[in-house]
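**Q** based on what follows, work out the 3D shape:
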Amino acid sequence: MEGEKKAMRKIIHIDMDAFFASVEQRDNPELRGKPVAVGGNKQRGVVAAASYEARAFGVFSAMPSVTAARKCPDLIFVRPRFEVYKEVSRQIHQIFEEYTDLIEPLSLDEAYLDVTENKKGMPYAKDIALEIKEKIFQKTRLTASAGISYNKFLAKTASDVKKPNGLYIIYPHKAEAFLEQLPVKKFYGIGKVTAEKLNGMGIFTGKDLKSYSREHLHRWFGKSGEFYYRIVRGEDERQVHAHRTRKSIGAERTYAENIETKEAVYEALVPLAQEVSRRTQKSRLKGKTLTLKIKFHDFEIASRSKTFVQAFDDEAGILLGAKELAQQIPRQPFSIRLLGLSLHNLSDEAQEGQLRLELT
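**A** Sure, this is the predicted structure:
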């Protein structure tokens, strides 16, 4: 960080702008300048990403597509192309690696970079961030926003200040004033429900939040109270972890027509098992616990899990286990709109060797 002593950390948070939607607009000129939603359709499903033109109408990710279509009648729905997004993400991470090995990806489109000691010996994080943004654009024709500060929380918060295609720095000597004026709903880690609860208590800004003691916040919010107490004071000692432990690998599908029979469930499980197997093998991981997720027509969600003796990644084993779990589907008769399969208790393939599936 400019003007700060050498020991001060320099953290950059890079966040691609409307990533999925921007890739679609890049690859299809007819979509440029138009409101685009990736995922779902006008009848059902959920929006995975929305272009900035769609966001102007109040359309955002995780919104039911029916709601999105109501908010923006001219919304264009596009099927997601995750393999394309993964390839673009790989290109972006290659750029990160030119500057540091301390890269912590949060998703395909965002990551933390610790550039305190960087490969190019550049003294200013701002110059690194500007170079990365320019290289991303030259390589992918996509824009990214960057946030810079002395810890992860502030860097993540900063990256959202001047979106899209922005860069913002929260310097140590300005962090306190910045956080005091920031609405609590914009604090990373404070969700909509908690923000509404805080507003109901008369807490609207960081300054309001800061006026309460650690004991008060702990009493009201439990362990999260300690988190709120620290972040409003700009305290975050978390390191940038280059290797994050993956907890699960899965796939799910929302269906245009509800599934009404066990036979149809079995048929639907086949491509899910294929996808989970493909993703697991690509990651060189195996899992011991298989989980089947079911969302019914009224949006009630149920799940069934089973842990096996040995870890596995093969399509046949996953499908066999999934069909066994499907026998336990509650609510007979049923009407299912979504199915999901996921493997948990993951381990490295090299540790497991060539183990075969054994059902308990």
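**Q** C-alpha only now, for contacts and for neighbours.
**A** OK.
**Q** just checking, Pro164 touches Gly147?
**A** No: judged on Cα atoms under 8 Å, Pro164 makes no contact with Gly147 at a distance of 11.8 Å.
**Q** and these two? which has more neighbours close in?
**A** Neighbours per residue, other Cα atoms under 10 Å: of Pro164 and Gly147, the larger number sits with Gly147, 29 against 17.
**Q** check which helix or strand the more buried one maps to.
**A** strand 144-149 (DSSP states H and E).
**Q** spell out the residue ranges of the helices in the stretch 101-250 of the chain.
**A** 125-140, 152-159, 172-181, 192-200, 206-210, 214-221, 223-231 (DSSP state H, counting those that start in this stretch).
**Q** let me see the ranges of the helices in the stretch 251-360 of the chain.
**A** 262-282, 315-326, 349-352.
**Q** also this sequence, please, to line up against the first:
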Amino acid sequence: MESAGTLRKIIHVDMDAFFASVEQRDNPSLRGKPVAVGGGDKRGVVAAASYEARKYGVRSAMSGALAGRSCPGLIFVKPRFERYREVSLQIREIFLEYTDLVEPLSLDEAYLDVTENKKGLPSATLIAREIRQRIFEKTGLTASAGISINKFLAKMASEIHKPNGQKTIPPEAVEPFLMSLEIRKFHGVGRVTAEKMHALGIFTGADLKRRSLEELTSHFGKVGNHYFQVVRGIHPSPVQPSRVPKSVGAERTFSENLSSEVFLLERLQAIATELEGRLKARKRSGKTVTLKIKYSDFRLQTRSKTHPYYLASADLILEAARELLYQEPLQDSVRLIGIALSNLNTEKEKTGPGEGSVSVQLSFGF
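**A** Got it, this is the predicted structure:
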């Protein structure tokens, strides 16, 4: 685990079914009903689903047609990204009442470093509880939170009591938590990686910790070093406020490897739709489209093209990605595919105060 001198108090706040919850709040007739934000036609894709819809297996990136078949009575609502951004900014204002060290990951989640906080509250757990209450009072929406010593642990903790709950993993509980955790529940370990670990006899954090760095890097490449570190509670990445993104992207890891461009195109449609939403939320567009392909043996390939004009719509992004996909034959079956836009319509901004350095105060508990 990280040494006492580097301990921080990190909160990960994750809004519950954010897009769908905003729609249900703004339209009372949708409350308590299964709602999917996105399109329900043949080419439609689900951007978000309410918890009522999730009970039927509806999830983001699912095709609208499949979602409709999975959930009788599913109500499709057209996305309103400007509205989601407006509400997200209201939530951001609440975060900044407690700390300037806020790192937004998307419209609906962010990391907060509250090692020191503006209100002098005695614990990160109390801060998280108060923030969630303030969000509910101001927006009528619920949020879940995870609290721990680094971003990796806080992210996993926020999933434990969803929706509308929180979980604290204090320093003394980090090792027991990680040792007993099923490997498939480690953040960043997908189904395919979990199956590979199972084949190696790795089923829990305790199993993972018994493996040497050499073993893990031989089986998993560079990411093996990441697994070696996080299972020991080590994740030194600081909360970075006011980061200026050099690119905006979205990707998918498949439960089963795909070997046909036709099937990959179906996935790229969902990815392009998600990417359009992220670009609208950030008021960004880009000229350079990069297609990311990770093969079954973990080899990574990227294909890029720079256009003379800025792209932001899903249709144009998908067309550019399609061209890159068919640029050359696939080398093997594919486990992950993604699209990123760079060369963005933004000027480089100065990083916010505190980036790259963290002030440590250990006088209060979690």
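**Q** just give the TM-score of the two.
**A** Here the TM-score for the pair of chains, by TM-score structural alignment, normalised by the length of structure 1, is 0.73; 298 aligned residues with a Cα RMSD of 3.6 Å.
**Q** hmm, back to that, average offset of the strand holding Gly147 of structure 1 relative to structure 2?
**A** With mean Cα distance after the TM-score superposition for structure 1, strand 144-149 of structure 1 departs from structure 2 by a mean of 0.4 Å once superposed.
**Q** returning to that earlier point: in a markdown table: the helices of the stretch 101-250 of structure 1, plus mean neighbour count and distance to Ile301 of structure 1.
**A** Supplementary listing: the helices of the stretch 101-250 of structure 1 in a markdown table, determined by neighbours: other Cα atoms under 10 Å; distance: least, Cα to Cα, whole Å:
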| stretch | mean neighbour count | distance to Ile301 of structure 1 |
| --- | --- | --- |
| helix 125-140 | 18 | 38 |
| helix 152-159 | 25 | 32 |
| helix 172-181 | 15 | 38 |
| helix 192-200 | 14 | 20 |
| helix 206-210 | 21 | 35 |
| helix 214-221 | 14 | 27 |
| helix 223-231 | 17 | 26 |
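**Q** so which of the ones you listed is nearest Ser107 of structure 1?
**A** Ranking the helices of the stretch 101-250 of structure 1 by proximity to Ser107 of structure 1 (Cα to Cα) places helix 152-159 first, at 13.2 Å.
**Q** between Pro164 and Gly147 of structure 1, which contacts overlap?
**A** Taking Cα atoms under 8 Å, 6 or more residues apart in numbering as the criterion, Pro164 of structure 1 and Gly147 do not both touch any residue.
**Q** what residues are up against Ile132 of structure 1?
**A** 95-96 are the contacts of Ile132 of structure 1 under Cα under 8 Å, 6+ apart.
**Q** that one and Phe96 of structure 1: what is the separation?
**A** According to Cα to Cα, to the nearest Å, Ile132 of structure 1 and Phe96 of structure 1 sit 7 Å apart.
**Q** without its sequence neighbours, what residue ends up closest to the most centrally placed residue in structure 2?
**A** Centroid check for structure 2 by Cα atoms, centre = their mean gives Leu105 as the closest residue, at 6.8 Å. Spatial nearest neighbour of Leu105 of structure 2, chain neighbours left out: Tyr111 (7.5 Å); criterion: Cα to Cα, 6 or more residues apart in numbering.
**Q** let me know the helix or strand that Glu266 of structure 2 is in.
**A** Using DSSP H and E, Glu266 of structure 2 maps to helix 261-282.
**Q** list the contacts of stretch 43-59 of structure 2.
**A** Stretch 43-59 of structure 2 is contacted from outside by 17-21, 32-40, 60-65, 67, 70-71, 74, 79, 269-270, 273-274, using Cα under 8 Å, 6+ apart.
**Q** check contacts around the nearest residue to Phe178 of structure 1 once chain neighbours are set aside.
**A** Closest residue to Phe178 of structure 1 in three dimensions, ignoring its sequence neighbours and counting by Cα to Cα, 6+ apart: Ile170, at 7.7 Å. Residues near Ile170 of structure 1 by Cα under 8 Å, 6+ apart: 147-150, 154-155, 158, 178.
**Q** trace Ile12 of structure 1 over to structure 2, please.
**A** Under the alignment by TM-score structural alignment, Ile12 of structure 1 pairs with Ile11 in structure 2.
**Q** related to what we said a few turns ago, how about TSV for the helices of the stretch 251-360 of structure 1, with mean neighbour count added?
**A** Below are the helices of the stretch 251-360 of structure 1 laid out as TSV (neighbours: other Cα atoms under 10 Å):
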stretch	mean neighbour count
helix 262-282	18
helix 315-326	20
helix 349-352	13
